[in-house]
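> Below: sequence and its predicted model.
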Amino acid sequence: MRDPVIWWVRKDLRLSDNPALAAALDAGGPVIPVFVLDEVFESYGAAPLWRFGLGVEEFAKSLDAAGSRLICRRGSAAAVLLDVAAETGARTVRWGRAYDAPQVARDKAVKVALQKAGIDGASIAGGVLFEPWSVQTKAGAHFQVFSPFWRAVERIDVETTMPRPGRLPAPATWATSEDVTGWGLSRPMRRGASVVVRHVTIGEDAARDRLASFAEKRMDDYGERRDYPAEAATSRISEHLAWGEISPATCWRAAVRPAREGSQGANSFLKELAWREFAYHLAWHTPWILERNWREGWDRFPWSMDDGTTEVRAWRQGRTGVRLVDAAMRELYVTGYMHNRARMIVASFLTKHLVTHWRVGQRWFEDCLVDWDPASNAMGWQWTAGCGPDAAPYFRIFNPDAQQKKFDGDGAYVRRWIAEGEANPSANALSYFDAIPESWALSPTDAYPEPVVNLAEGRARALAAYRSRSF
């Protein structure tokens, strides 16, 4: 029998269309799937770390059904992989390539450690549709604007790499594994976990079912209806993409044929997938986008970095007195998700009406989103704040009241998430008070707050700050 091959499982919790798994199988030996909860993953916020853990548990069940098992350990990735190799005799390690700076640095260190030990370690493309260096301008540079990036990729054929294998070849000897449930990954969620869990779907099968349902029932109307937060008009596959429970190639192929046959909804869906690709394109070529202003001149903009102000606390708690903003922030706390239109509105409100640095909002999203993605999250915040590549100009300031009239005219979304003042508040609105920390001391019988800022005055303040900028 050939030596076993370690498949280092990371944010690719699937058996279908998984190039890293395909590479491990191609090596010809038994496959040992290994998941390592290392310092990079441990640094994730409460909701994404918890959701990642649920995905790992579900994926372990899929491997069991395929005659395999998932070896789970906590610690340094390099040390764990070397230990498992020593215990099993594995001389080959394969894993899915990452593109954000913390994972890239970790992976480089792992590759060096494996090479020193005489072990063949290699990363395999599969987490994105287009490798960041494979898409270039005519001048051979990376793209900084989405529209030409989209034109460069929209006609590229994307192929899936492999169907879901029925069985995985198992080694004669398995390494020992730790119990994921004993890692306490839900602890930072506190009592919120029991509420948010009602709104998440977990695993590869759920991801593929969700995509199939979207393609059959909602894709054609996606372009027209996706901006209405009260409607179930979007795919809701973002959490599955974030943890690799479905591949971007699978999603792309579900829409590319109807798009080329003239479906505007399918074409809009492909564009949203391309925005994710653009985010990783930028994260690779300009890695500072993840944690500081992409445009250096904005370092001198008079944003507040204070995340403890009364206004910022109200923003986090969904108590700003601006109903659409508050509804969105409560949706986030109850479900771990927020509609994309709402994400832009709350980000604009924080960075412009409250003149608060986008990093303050980015960190809160990182703590609360079950679909948190480092590249997309950073690009989204910088786009709205005005300091990122291809960004909305700073003077484009969303008026939440106008946005509500346009996209939630009947108030269905607001009523779904705000209980105060309602004679018969919805179950979702009431569940917010079960999810939040008791220390917030909030009740559905509280009076709804007055606005923390007059929208016209907040807009004027933001524009004054922009006009007085020193860049």
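Received the coordinates, thanks. Numbers count the residues shown, from 1 in each chain.
> When you work out contacts or count neighbours from here on, use the C-alpha atoms and nothing else.
Fine.
> what about the helices in the stretch 301-450 of the chain?
For the stretch 301-450 of the chain, applying DSSP state H, counting those that start in this stretch gives helices covering 310-317, 323-335, 340-348, 358-368, 374-385, 400-407, 412-417, 427-435.
> Out of those, which is closest to Arg208?
Nearest to Arg208, of all these, is helix 323-335, at 20.3 Å by C-alpha to C-alpha.
> Now for the residue nearest to Thr161 when sequence neighbours are not counted, how many residues are close by?
Sequence neighbours aside, Asp17 is the residue nearest to Thr161 in space, at 5.3 Å (criterion: C-alpha to C-alpha, 6 or more residues apart in numbering). By other C-alpha atoms under 10 Å, the residues close to Asp17 number 22.
> ok, now which ones touch Asp17?
Counting by C-alpha atoms under 8 Å, 6 or more residues apart in numbering, Asp17 makes contact with 160-164, 247, 249-250.
> Any of those buried? List them.
160, 247, 249-250 (16 or more other C-alpha atoms under 10 Å).
> Confirm that Asp107 sits in a helix.
Yes: using DSSP: H, G, I helix; E, B strand; the rest coil, the assignment for Asp107 is a helix.
> about what we covered before: now for the contacts of Asp17, which pair is the farthest apart?
Going by C-alpha to C-alpha, the pair spanning the contacts of Asp17 furthest: Arg164 and Ala249, at 14.0 Å.
> Okay, one more to line up with it:
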Amino acid sequence: MTQPPVIVWFRRDLRLSDHAALAAAVATGGPVIPVFIHDETVEALGAAPKWRLGEGVRCFAAALEAAGSRLILRRGPALEVLRALVAETGAAAVHWQRVYDRDGIARDRAVKAALTEAGIAARSFPGATLFEPWEVQTGAGGPYRVFTPFWRAIRGRAVAAPLAAPAYLSGPANWPIGDRLDDWAMGASMNRGAAIVARHAVIGEAAARERLGRFLEERLDMYSEGRDLPALNATSGLSENLAWGEISPRQIWHAALRDWQAGRLGAEKFLSELAWRDFAWHLIYHAPDLDRANWRADWDAFPWRGDNADAERWRRGMTGEPFVDAAMREMYVTGRMHNRARMIAASYLTKHLLTDWRVGLNWFATCLTDWDPASNAMGWQWVAGSGPDAAPFFRIFNPATQAAKFDADGAYRRCWIAEGQGAPPMTALSYFRAVPRGSGMAATENYPEPTVILSEGRARALAALGSFGKARGG
């Protein structure tokens, strides 16, 4: 008697190697039916993340074809789609890799309960993080709230070895019919920006592993110092591939662990930054509203401004602060933003402009191809001062002094700001080719005057903090 098929439901885990759900399906000896579902969580994605996910799905489908399999595409509520596929294929089990955000958990619990009740084996597996969010606990048995002790708790722990890709994927005798990816138009909201951003995307599992190898070989030694210099290509760039599961954190950890054990410069710092990603998922699992509500509830009374005209200038990269504007334009052109630049841009919005961090979070969720709900939320609340392990509110990044320190020769600003340059580089010009045609923005216009004098913005922020502190008895 032949084994019944197993459906493997792929989401933000578009790879064949180190995929426990896929490996377990192969181990049954039966046919494996890979599936991707355009459900409500996909529909809710911002423009750039949705486009990038679509391109990742396209690349993954090609990888499955090369392995003798195929990726079935369906659109609709996940439970309805899976029930239909089970009925069509006679599948006895559905496997998937776990997620840890509130909406994803709610969806998966409902799917698991319904399938189990129907007699279908619904199994979820780890693989999105180094450790499951509940596996790392304080001495008191609770979650960590500060990164440094979290890092001390995991830096010496054994991380499970990554799994090899299956040598062979058997398929069913009759494949179910799937949708055409192009019919989903996942890049529609990007308009003409998609072609610009596409030049900077590195898509797929093979490309991600090659990217990791090049980084470890060529740039790891300068990572500790160079990672703060946005004009220097000193980082791995892997956030894009991690966001869509084209490489696993365990694969990265074990590749860099050998360098750490060999004493290479930069290796420990690189691994600690990978652990920051785990910390973000640890936080959002234990505080499910981290991406929508102040982690410190008393910050609900802080006098944030809602969306406003100044915030729109910030979104457009037209604040008149070159370091901030360079960061915003880099994101619009490439789909990514250097981490140092993210801190400066976020601090400027939340402190100099006193604008609610959620305004910024939502724009990043629209524009980032490496959008990660946990890291995005943690980063914004850290800078704003409302989150766990947060930068104190009185720590206000001054864009001018930050530029003098981390972009001393102006290379980063020249790379992204065209105005005032006789022969702007293509990177800077690309911004004006990516923005909507009706924006009225052009590289030949004068660079804008500052939205706010930095010293005045800082004073206003500190005054707001002082009034807030008095109001809460601080």
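Perfect, I can see it now. What you see is a predicted model, and the numbers here were worked out from it, not measured in a lab.
> I'd like the distance from stretch 438-457 of structure 1 to the chain centre, please.
28 Å (C-alpha atoms, centre = their mean, to the nearest Å).
> Settle this for me: Ile33 of structure 2 is touching Ile7, isn't it.
Yes: in terms of C-alpha atoms under 8 Å, Ile33 of structure 2 counts as a neighbour of Ile7; the distance is 4.7 Å.
> For the stretch 151-300 of structure 2, just list every one of the helices.
181-184, 193-198, 205-218, 223-226, 239-243, 249-261, 267-286.
> Now the last one on structure 1. Mean distance?
Read it as helix 267-286 of structure 2. Following the fit onto structure 1, the mean deviation recorded for helix 267-286 of structure 2 is 0.5 Å by mean C-alpha distance after the TM-score superposition for structure 1.
> list the helices and strands that helix packs on?
In terms of contacts (3 or more C-alpha pairs under 8 Å, 6 or more residues apart in numbering; DSSP states H and E), helix 267-286 of structure 2 is packed against helix 147-154, helix 223-226, helix 249-261, helix 373-384.
> I'd like to check what contacts that helix. Which residues are they?
Contacts for helix 267-286 of structure 2 (C-alpha under 8 Å, 6+ apart): 100-102, 129-134, 143-145, 147, 150-151, 155, 220-221, 223-224, 249, 253, 256-257, 259-260, 290-291, 374-375, 378.
> Kindly report the same for the fourth one.
Under the contact criterion C-alpha under 8 Å, 6+ apart, helix 223-226 of structure 2 has outside partners 232-235, 265-267, 269-270.
> helix/strand/coil for Val93 of structure 1?
Val93 of structure 1 - assigned by three-state DSSP - is strand.
> correct me, but it touches Gln115?
No: the pair Val93 of structure 1 and Gln115 fails to qualify as a contact (C-alpha under 8 Å) at a distance of 10.7 Å.
> Report the set of residues contacting both of the two.
Residues within reach of Val93 of structure 1 and of Gln115 at once, by C-alpha under 8 Å, 6+ apart, are Gly121.
> Tell me which of these two has more neighbours.
Each of Val93 of structure 1 and Gln115 has its neighbours counted (other C-alpha under 10 Å); Val93 has more, 28 against 11.
> OK, contacts around the counterpart of the more buried one in structure 2?
Under the alignment (TM-score structural alignment), Val93 of structure 1 maps onto Val94 of structure 2. Shown in contact with Val94 of structure 2 (C-alpha under 8 Å, 6+ apart): 6-9, 120-123.
> quick one: which of these is nearest Gly76 of structure 2?
For those, the residue nearest Gly76 of structure 2 by C-alpha to C-alpha is Trp9; the value is 13.6 Å.
> what sits against the closest one?
So Trp9 of structure 2 contacts 34-37, 94-97 (C-alpha under 8 Å, 6+ apart).
> Go again with 10 Å.
21-22, 33-37, 71-72, 78, 82, 94-97, 124 (C-alpha atoms under 10 Å, 6 or more residues apart in numbering).
> Surely Ala3 of structure 1 is in contact with Gly28?
Ala isn't right for residue 3 of structure 1; it's Asp. Yes: shown here, Asp3 of structure 1 and Gly28 form a contact pair, counting by C-alpha atoms under 10 Å, at 8.5 Å.
> which residues in the stretch 1-150 of structure 1 form strands?
Secondary structure of the stretch 1-150 of structure 1 (DSSP state E, counting those that start in this stretch): strands located at 5-9, 31-37, 71-74, 92-96, 120-124.
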